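Student: kindly generate the corresponding structure for this input.
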Amino acid sequence: MQSLSLKTLNIDESNDVNDNVEEEDDPNSKHNRSIHIEPFHRQRRIDGTLPFSEQIKMMQYIVPTNGIDGRHITDKNMLETDAQGGVWKEIIHTGIGQKPTIGACVRLHYYAYFEHRDEPFDTSFKRRRYLEFRIGKCDVLPGIDIAVGTMQRRERSKFIISSDLLYGELGCAPHIPESAWCLYVIELLITNEPSAIIYDEQLLMKNTTNRQQLDDFAKRIRLAQTLRNTGNEEYANGQLDRALRSYNKARQLIHNKVTLIDGKHEEQYHQLLLKLHLNSAQCYLRLDNFEKCLRACRDALVIEPNNLKALFRASVSLRSLNQLNEAEKYLAKAMTVDSQNQDILNEVEKLKEAFDLLINKKSDETFILKESNELDIDDMLSCIAVSDEFRIKLDSVLNEFIETTTIEPFTIQRDNFSDTEYYYIELLAKYKQLNINRIDENIIHITK
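Tutor: Prediction:
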């Protein structure tokens, strides 16, 4: 009987990992992996013994500045000695894709060093979070913004940046010295163009805002309904001012402050708002604040144009404000809604009485005014300094003109009379209810 052995099963008996020798990769093999790049946070990034003045000789001068206020040197006629600062760049590992444009959102890791230092004074790894900002939006120091704007995604580069593009002449005591130049080693992780950012924000709003809007709508409607119920209790107890405060708080809580998702929510919102307007109008009416009552009724009629309560209370308010014609319009519309309503019929009678009272009052005022005017003209005529002979003669002439049947006008030439006499003629003609027509500056016609 043949026995089974490890050799028979082709199983390697050795457990020594050192016996597994890897063969050299074939450079032509499609399975050959790319050269491994050491993780950014484990790399030795700079040589702190080399001065910046020596390092920049081996770097690309991408942005020259005057070294004072960050102003870029762009004039080709300027001498090289005019550029005393700026940004120098050396690519450590090339990236892929396009460079970020203005407004693009970038994410990156970085190390920042002072000259002659091996240890960074700042790094994103201390915060355990990448740095994120938008290009060209003044979110970071100008030098960082310029440097990252020259990079591609997944690129790692070294930058030396002058103080005028970083912390300036004063620095930032106690951590940043005065006029400090810095070396930055930056790895650009992600670049999102502005259009992609807008799309992401819209997508986020679409996924999250609807839920928030629904929650906010339900919460506000519930609180407003509670306040309305409180106001109703206060109204029943005769506490009209407190009821008004409750209604106003409820209205402020929802009016133009909720997002209507669908037709059902819109109907719920409008019905609650309508009730609050009507309740407020009733309180104002009982408090004899007719102007605010009218305003609340008109707000209610915007929501429901044929609301009977709003039409009735608006008519009562207008009648109380003596705007009878407007009150009649609202009452007529209320009659078309419900012509058998007893409150409406009673208001019709009250409005008729108000019209009758107004007509009688106007008649009395007209009579009093006429009598007063007659007395005033008599007094004025007696006060005008003209001779008695002139008074008698003019009165006789005008009486004869009135009694005649002629339709020809009675002509007066001003040059024949003094200013006082001329004024007396006009006033006496008006007193006798004659018409005065001015033909020109010198002639007037008196007609019946």
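Student: okay, CA-based contacts and neighbour counts for the rest of this
Tutor: OK.
Student: all strands for the stretch 201-350 of the chain, in order.
Tutor: Counting by DSSP state E, counting those that start in this stretch, the stretch 201-350 of the chain has no strands to list.
Student: pretty sure residue 191 sits against residue 100.
Tutor: Yes: applying Cα atoms under 8 Å, one finds residue 191 in contact with residue 100, separated by 6.4 Å.
Student: more neighbours, those two?
Tutor: residue 191 (25 against 22; other Cα atoms under 10 Å).
Student: ok, the spatially closest residue to that one that is not a sequence neighbour - contacts?
Tutor: In this structure, residue 191 finds its nearest non-sequential neighbour in residue 106, 4.6 Å apart by Cα to Cα, 6 or more residues apart in numbering. Residue 106 makes contact with 100, 132-135, 188-192 under the criterion Cα atoms under 8 Å, 6 or more residues apart in numbering.
Student: looking at this, residue 178 is in a helix?
Tutor: No: if the criterion is DSSP: H, G, I helix; E, B strand; the rest coil, then residue 178 is coil and not within a helix.
Student: to check against the first, give me the structure of this:
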Amino acid sequence: MINWSSPFERLRPRMNDIIGDGGILKEVVQPGEGPPVPENASVLIHYSGFLEYSDQPFETTTHLKYPQMMKLGRDVTLAGLELGLLTMKKGEFSRFLLQPQYAYGEMGCPPFIPTAAVVLYEVQILDYLDSGQVDDFITMSLEQQNTVPMSTLLEVVNTLRSFGNRFFNQNRYYNAKDREHRVI
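Tutor: From the prediction side, this is the model:
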């Protein structure tokens, strides 16, 4: 018997509906460890996006030696990808099948993404930092910063130091210097 279904249709039964409307389906290929990525985190990920019937990604970060740290709510532009990242854990590798309303919409993104395209993203969470508290601290006035509990201040400093160390290890010295300056 010949199976006439499309590659994405064959993938769907192995996937879980993560928001309940069928718009974002997820398959965990390799489980991660620890808690899921928190809102407002900064994530270090490798990802590749595919159109159906295509073996080559239309976008990928897998060729980068040091993938960019992406801030949720700011740097991740696809709603479906951001919602999917919030279900992942450190070290996890998953696939997400995104319907157009959670990806590139009805218009697509010519010439690479056709209209109303369903896309597949393969994502691996290499690491994340819970940077929401840092963001909140930085937006405070100096007077407000001086009133935060010492435990909060230490968490902010440790997160900023982690960013600085990561940039230093990637030979991104300007970024490392900026983070260490904020620590001081």
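Student: tell me which residue of the first structure lines up with residue 130 of the second structure.
Tutor: Residue 130 of the second structure maps onto residue 193 in the first structure, with residues paired by TM-score structural alignment.
Student: what about residue 92 of the first structure, which helix or strand?
Tutor: strand 85-93 (DSSP states H and E).
Student: can you list contacts of that strand?
Tutor: By Cα under 8 Å, 6+ apart, strand 85-93 of the first structure touches 56, 58-68, 70, 72, 143, 146-147, 155-165.
Student: tell me the buried residues within those residues.
Tutor: 56, 59, 61, 63-68, 70, 143, 146-147, 155-165 (16 or more other Cα atoms under 10 Å).
Student: follow-up on the earlier one: adding distance to residue 342 of the first structure and secondary structure, write the contacts of residue 106 of the first structure out as a markdown table.
Tutor: Below are the contacts of residue 106 of the first structure laid out as a markdown table (distance: Cα to Cα, whole Å; DSSP: H, G, I helix; E, B strand; the rest coil):
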| residue | distance to residue 342 of the first structure | secondary structure |
| --- | --- | --- |
| 100 | 76 | coil |
| 132 | 72 | strand |
| 133 | 71 | strand |
| 134 | 70 | strand |
| 135 | 73 | coil |
| 188 | 80 | strand |
| 189 | 79 | strand |
| 190 | 76 | strand |
| 191 | 74 | strand |
| 192 | 71 | strand |
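Student: translate the residue nearest to residue 191 of the first structure into the numbering of the second structure.
Tutor: Checking TM-score structural alignment: residue 106 of the first structure goes with residue 43.
Student: what's the distance between the aligned partner of residue 160 of the second structure in the first structure and residue 194 of the first structure?
Tutor: For residue 160 of the second structure, the aligned position in the first structure is occupied by residue 201, per TM-score structural alignment. For residue 201 of the first structure, the distance to residue 194 of the first structure equals 11 Å [Cα to Cα, to the nearest Å].
Student: of those two, which one has the most company?
Tutor: Just comparing residue 201 of the first structure and residue 194: by other Cα under 10 Å the higher neighbour count belongs to residue 194, 17 against 12.
Student: these two touch, right, that one and residue 133?
Tutor: No: Residue 194 of the first structure lies out of contact with residue 133 (Cα under 8 Å); the separation is 12.0 Å.
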